[in-house]
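Peer 1: What follows is a predicted structure for the sequence shown.
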Amino acid sequence: MIFKTFEADSFEKGLKLVKKEMGPDAIIVSTRTKKPNILKGSFSKKIEIVAAYDDGIYSSPTSSPLLNKSDLSSAKTTGKEYGYFNKERRKHSYSFVNHFSKRNSSEEDENFLTPLFDSYFKNIGDFEKFFKTVGIYEDIIGILISEISPYTSRNYNLSTELKQKAVLNKLSSLINVSSPLTIPENGQRIIALTGPTGVGKTTTIAKIAAEMHFLKGKKVGLVSIDSYRIAATKQLKTYADIMDLELKTAETKRELQKAIKSFSDKELVLIDTAGHSHKNTERIKEINEMLKNILNIETWLLIAASTKTEDALNIVNEHLAIGLSGMIYTKLDETSSYETLFNTSLVSGLPVFYFTTGQEVPQDIEEASAKKIVNSLFNKFINNNFNYKTLEN
C-alpha cells in the first residue's frame, strides 16, 4: 500500500488533490488541521490529509455477483435488481474518497479506544469471530473478510490507528447511505412510505414534512391512503393542522392520482400507506396496485432497528414488488445493536435516507450514517468481550 500526505487550504481542496493523484479508490486514513508557521512564512491554517492506495499487491474485488441466484433467494432478496453483490451496485458503490467528500472533517469519532483494537483484532481470524459474534449474516462474512483483509495484513505494517480507520472506513463504504433529501429546481418529489404496522410511518412523515417545510422552506402536501386505521389519518391530520399543511385522503387509485394532481404546486408530496404484516401479501398487493404506474413516485420502506435480520430480509423481499427506492430505519432509540441495519443494507443494496430516534416530532430524525452502524458493531463486540473477561476474573 502506498501512503502520501497532502496539504491544502481546505478539506475540499485536499480531497481534490487526493482524487487527482491517487484516484477515487484512495483511502483517507487521517486528517488534521496544521497551525500557521510564521517562521516558515505560513500565515494561514492548512489541512493535512494522509491517504493510501492499494498498489496492486492484492487483487481488487470482482465486479461480478458474489452470491449466485440461489444464495440470494435464501437471503430473501432479489438477486438481480438489488444488493451489494450486484454488478451495478458494486460499480457504483461508495469509494472512500467519495464517502468522505460527502461528510466534513468533523466526522464523529470512533466510540471505542484505539488501544483496544489491537487487543481484540490480532489477525484476520479475529475479524471472522467478530462478525459472527455481533450477528452478521452468515452468507456475507466471507465477502467482508476478503474486503478488509488487505488492511489487516502484516505486509502493510499499518499502525493500530491507521488499521482501525481503514477497516472502519471500508465497512462503512459498503453501506449505501443516500445524501439528504433534496428537491430538484422547479421539480417535485412524490414519496410513499410503507412498512409493517407500528414501524412509525405516520410520525416519520410528520418529521420529514416539518424538516422540509420549516427548515428548507419547501411546499409540502400530505396524502393518506390508510383506510384501515382511522386513528392514523387523524394523527396525520393533527400534524398537518399544526404545520399548516394540506392533507388529502384517498381510498382508490383514481382518488390518489387526483390528490397528487391537486398538489402540482407542491415541491414534496408525502404519502402515508396502511400498516401491515409482511406476511399479509393481500394488503401488500393492494398498496402495490395503488402506487404502481404513478409517474415519478418513490417508495421508501421503513424497518425498525430492533427487527431480527431474518425478519427484516423477509420484509424487504415481500415489498420488492412495490418497487422500492430506499429505506428508513426507525426506533434506533429502542436498541443499541444495529446488526440488522448492517445486514439489511448490504443484502438489499437499497439507499438509506434517515434514522429515527424517538417519538418526538420533529426533532427525533437524523440523516443516515454508515459509521454509526459500523461503530455500534464494534462497540457491541468490545463491550461483550469486556463483560465476559470481567466475569472470568
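Peer 2: Good, I have the coordinates.
Peer 1: going forward, measure contacts and count neighbours with C-alpha atoms only.
Peer 2: OK.
Peer 1: Just confirm A8 contacts K34, I think it does.
Peer 2: No - with contact defined as CA atoms under 8 Å, A8 and K34 do not form a contacting pair (10.0 Å).
Peer 1: Show me how far the lengthiest helix in the chain is from its chain's centre.
Peer 2: Criterion DSSP state H: the longest helix present in the chain is helix 370-392. Here the centre of helix 370-392 is set off from its chain's centre by 21 Å, with CA atoms, centre = their mean, to the nearest Å.
Peer 1: about what we covered before: any common contacting residues for A8 and K34?
Peer 2: Taking CA atoms under 8 Å, 6 or more residues apart in numbering as the criterion, A8 and K34 both touch 46-48.
Peer 1: Which of A8 and K34 has more residues huddled nearby?
Peer 2: A8 (17 against 12; other CA atoms under 10 Å).
Peer 1: Check which residues of the strand or helix carrying I140 are buried.
Peer 2: Assigned by DSSP states H and E, I140 belongs to helix 138-152. Residues of helix 138-152 classed as buried: 140-141, 144-145, 147-148, 150-152 (neighbour count, 16 or more other CA atoms under 10 Å).
Peer 1: How far does the host helix or strand of N314 sit from its chain's centre?
Peer 2: Secondary structure from DSSP H and E places N314 in helix 309-319. Remark: helix 309-319 is offset 16 Å from the chain centroid, using CA atoms, centre = their mean.
Peer 1: continuing past that helix, what's the next helix or strand?
Peer 2: strand 326-330.
Peer 1: Okay, angle between that following strand and helix 309-319 too, please.
Peer 2: 140 degrees (axes from the mean of the first three to the mean of the last three CA atoms, to 10 degrees).
Peer 1: got the contact list for stretch 181-200?
Peer 2: The contact list for stretch 181-200 (CA under 8 Å, 6+ apart) reads 201, 205, 266-278, 296-304, 315, 330-331, 353.
Peer 1: Comparison target below:
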Amino acid sequence: MKVKKYTASSMPEAMKLVRGELGSDAVILNSRVVQTGGFMGFFKKNSIEVIAAIDPDTEASQKPASMDKPYKYKPSVKDDESKKDSQTVRMNPKTETPPKADKDLLKEISQLKEMLKGTGKSEGVSLPEPVSRQIQYLRDQEVDHEIIDELAAVLLEKWYLGGAKASEEEITEWIGTAIGHRLSPLSFEGVSFKKKFVNVIGPTGVGKTTTLAKVAAECVLKHQKKVAFITTDTYRIAAIEQLKTYAKILDVPIEVCYNLDDFKAATDKFAEYDLVFIDTAGRNFRNQKYVNDLKNVIDFGKDIETYLVLALTAKQKDMEEIRKQFSLIHIDQFIFTKLDETAVYGSMLNMAIKFSTGIAYLTNGQDVPDDLIEANPEMIANTILGASTYE
C-alpha cells in the first residue's frame, strides 16, 4: 500500500494530483484546510491538505453481498480463548499476521489506523465503499462515534490485509467479533446467587416492578430458590398491589418498607430465605434529592446486588445523567427494557463501554416470566447488527 500527502489550492486540484499519481482507485483517508505561505505571519493562504492511499494490487471490486440476511456473530474457539486475557480491554481483536504479509504493508496499515484515530471522527475519512456502508449502519444504530472510530480502524486493517476485498457479510462478521472482544471483560452473569439481596433501581416508566418479578420467577421456577419481596415504592399504591399480585402468583412473602427501620426489620424476617428481591420507587433520579431519599430507606451496606434498569426507548444523554447521579451507589449491572419497542440498540453498547458495566438482562415484553433474556456479548453484538430476533 502507498500512502501520500498532497497540498493544493482547492479540492478539485488536490483530487487531480491524487488521481494523476495514485489512480482512480485511491482512497481519501483525510482532508483538511491548512494555511500556507505568508510573510512574517501575515497574508497566509488557505489550502487543502489530502492524505490518500492505494493498494497497487487492488483488483476490481466485486458486487457486495446483500444485507437482507445479515451475518450472525458467533464466538469462535479463538473468541473463548481471548476471554482469558481479561487485561485486554480494547476494541481491536488479536489479528494473526498472514505468513506472506509484507512488513512494509503492516507498517502502512498501522499508520492508517493512527491517522484515523487522529481525526477524532470516522465520518471525516473516506473509507472503502463496503466498509463505509457498514459504518453508516452503526451510525444509524446511534453507536458513539468514538466506538465507531475504533471499529473503523479494525475494519481498515482487515480490509487491506485481506487484499482490499471482502463481502459485506464478512465485514459484518468482523464488526461482531470486535464488539464481542470489547465487551468480553465485563460481567454478563445476571443474578450471581453470591449475594442475598437483589435490588433494582431506575427512573419512572422503565418497568422495574415487572422486571423484578420476571427475574424472581426465573429464580423460583428454574433454580428452585426460596425468595421473598421487599418494596419501598410507597409513592404509588398501584405499584404495591402489582408486586403483591406477583408475590401471590409465585407464593412468596412480601414486606412494605417506609423507612430504614422497616427495611432492617424485613431483612431480619427473611433471614432464612435464599434471595430477597427489593423493588424501589421510580422517581426523577436526575434530581440528587431522590437518590439520597433512596439511601434513607435501603441499607446499601448489606450483602446486595444492585441493577440499574433503563429503557432502550430513552435518550442516551438522559441514561448517562441518571447513571452519574448514582455514582455513590455501586451498580453491578444494567438491565435494559423495552427491546421490542425500538429498532435502535447502540445505547446498550455505549453505556456498557462508557461506564465499564456489564448487562444482566434485556426485556422484550410484559409477560412474566417469559419476556426476559439473559444478556451476553454475542447477543448484544447480534442485536445491534440486526441478526437477532425475539418473539
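Peer 2: Received the coordinates, thanks. Nothing here was measured: the structure is a model prediction, and the numbers come from that model.
Peer 1: hmm, back to that, and which of the shared contacts of A8 and K34 of the first structure is nearest to P24 of the first structure?
Peer 2: E48 (18.1 Å; CA to CA).
Peer 1: Which ones among the shared contacts of A8 and K34 of the first structure lie within helices?
Peer 2: Judged by DSSP H, helices contain none of the shared contacts of A8 and K34 of the first structure.
Peer 1: Throw these into a markdown table and include neighbour count, thanks.
Peer 2: Formatted as a markdown table, the shared contacts of A8 and K34 of the first structure follow (neighbours: other CA atoms under 10 Å):
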| residue | neighbour count |
| --- | --- |
| K46 | 20 |
| I47 | 19 |
| E48 | 19 |
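Peer 1: Show me the strands in the stretch 151-300 of the first structure, by range?
Peer 2: Applying DSSP state E, counting those that start in this stretch to the stretch 151-300 of the first structure gives strands spanning 189-194, 220-224, 246-249, 268-272, 297-304.
Peer 1: Nearest to A52 of the first structure among those would be which one?
Peer 2: Nearest of the strands of the stretch 151-300 of the first structure (CA to CA): strand 297-304, 36.0 Å.
Peer 1: for the closest one, packing partners?
Peer 2: Packed against strand 297-304 of the first structure by the contact rule (3 or more CA pairs under 8 Å, 6 or more residues apart in numbering; DSSP states H and E) you find strand 189-194, helix 309-319, strand 326-330.
Peer 1: Let's see that with 6 Å instead.
Peer 2: If contacts are counted by 3 or more CA pairs under 6 Å, 6 or more residues apart in numbering; DSSP states H and E, strand 297-304 of the first structure sits against strand 189-194, strand 326-330.
Peer 1: Which among those is found nearest to I225 of the first structure?
Peer 2: strand 189-194 (9.7 Å).
Peer 1: measure stretch 356-370 of the first structure end to end?
Peer 2: By CA to CA, to the nearest Å, the extent of stretch 356-370 of the first structure from end to end equals 14 Å.
Peer 1: next SSE after the helix or strand N46 of the second structure falls within?
Peer 2: Using DSSP H and E, N46 of the second structure falls within strand 45-54. Next helix or strand after strand 45-54 of the second structure toward the C-terminus (DSSP H and E): helix 77-82.
Peer 1: and that following helix, how far from the chain's centre?
Peer 2: 20 Å.
Peer 1: what's the following helix or strand past it packed up against?
Peer 2: Counting by DSSP H and E, the element after helix 77-82 of the second structure in chain order, helix or strand, is helix 103-119. The contact analysis (3+ CA pairs under 6 Å, 6+ apart) places helix 103-119 of the second structure against no helix or strand.
Peer 1: how big is the angle separating helix 103-119 of the second structure from strand 45-54?
Peer 2: Put simply, helix 103-119 of the second structure runs at 140 degrees to strand 45-54, going by the same axes, to 10 degrees.
Peer 1: buried set for helix 103-119 of the second structure?
Peer 2: Within helix 103-119 of the second structure, the residues scored as buried using 16+ other CA under 10 Å are 106, 108-109, 112-113, 115-117, 119.
Peer 1: Pull up the gap between I205 of the first structure and G221 of the first structure, please.
Peer 2: I205 of the first structure sits at a distance of 11 Å from G221 of the first structure (criterion: CA to CA).
Peer 1: So the two - more neighbours on which side?
Peer 2: Set I205 of the first structure next to G221 and count neighbours by other CA under 10 Å: G221 wins out with 25 against 22.
Peer 1: That one matches what in the second structure?
Peer 2: Structural alignment (TM-score structural alignment) places G221 of the first structure against A228 in the second structure.
Peer 1: Can you tell me which of the helices and strands packed on strand 297-304 of the first structure is nearest to P180 of the first structure?
Peer 2: Minimum separation from P180 of the first structure across those (CA to CA) falls at strand 326-330, 12.0 Å.
Peer 1: What range does the closest one cover in the second structure?
Peer 2: Under TM-score structural alignment, strand 326-330 of the first structure corresponds to residues 333-337 of the second structure.
Peer 1: Need the residues that contact stretch 276-293 of the first structure.
Peer 2: Applying CA atoms under 6 Å, 6 or more residues apart in numbering, the contact partners of stretch 276-293 of the first structure are 196-197, 253, 315, 322.
Peer 1: List buried residues within these.
Peer 2: 196, 253, 315, 322.
Peer 1: wait, what's in contact with Y338 of the first structure?
Peer 2: Residues near Y338 of the first structure by CA under 6 Å, 6+ apart: I373.
Peer 1: one more time with 8 Å, if that's ok
Peer 2: Residues near Y338 of the first structure by CA under 8 Å, 6+ apart: 305-306, 373, 376-377.
Peer 1: Then T233 of the first structure?
Peer 2: By CA under 8 Å, 6+ apart, the contact set of T233 of the first structure is 224, 226.
Peer 1: about what we covered before: centre of the chain versus the strand holding N46 of the second structure, how much separation?
Peer 2: 34 Å.
Peer 1: returning to what we had before: compare the match of strand 326-330 of the first structure with the first structure and give me the mean distance after superposition.
Peer 2: Compared with the first structure after the fit, stretch 333-337 of the second structure shows a mean deviation of 0.6 Å (mean CA distance after the TM-score superposition for the first structure).
Peer 1: Going by residue numbers, what spans are helices in the stretch 151-300 of the second structure?
Peer 2: Assigned by DSSP state H, counting those that start in this stretch, the stretch 151-300 of the second structure shows helices spanning 168-183, 208-221, 237-250, 260-269, 288-295.
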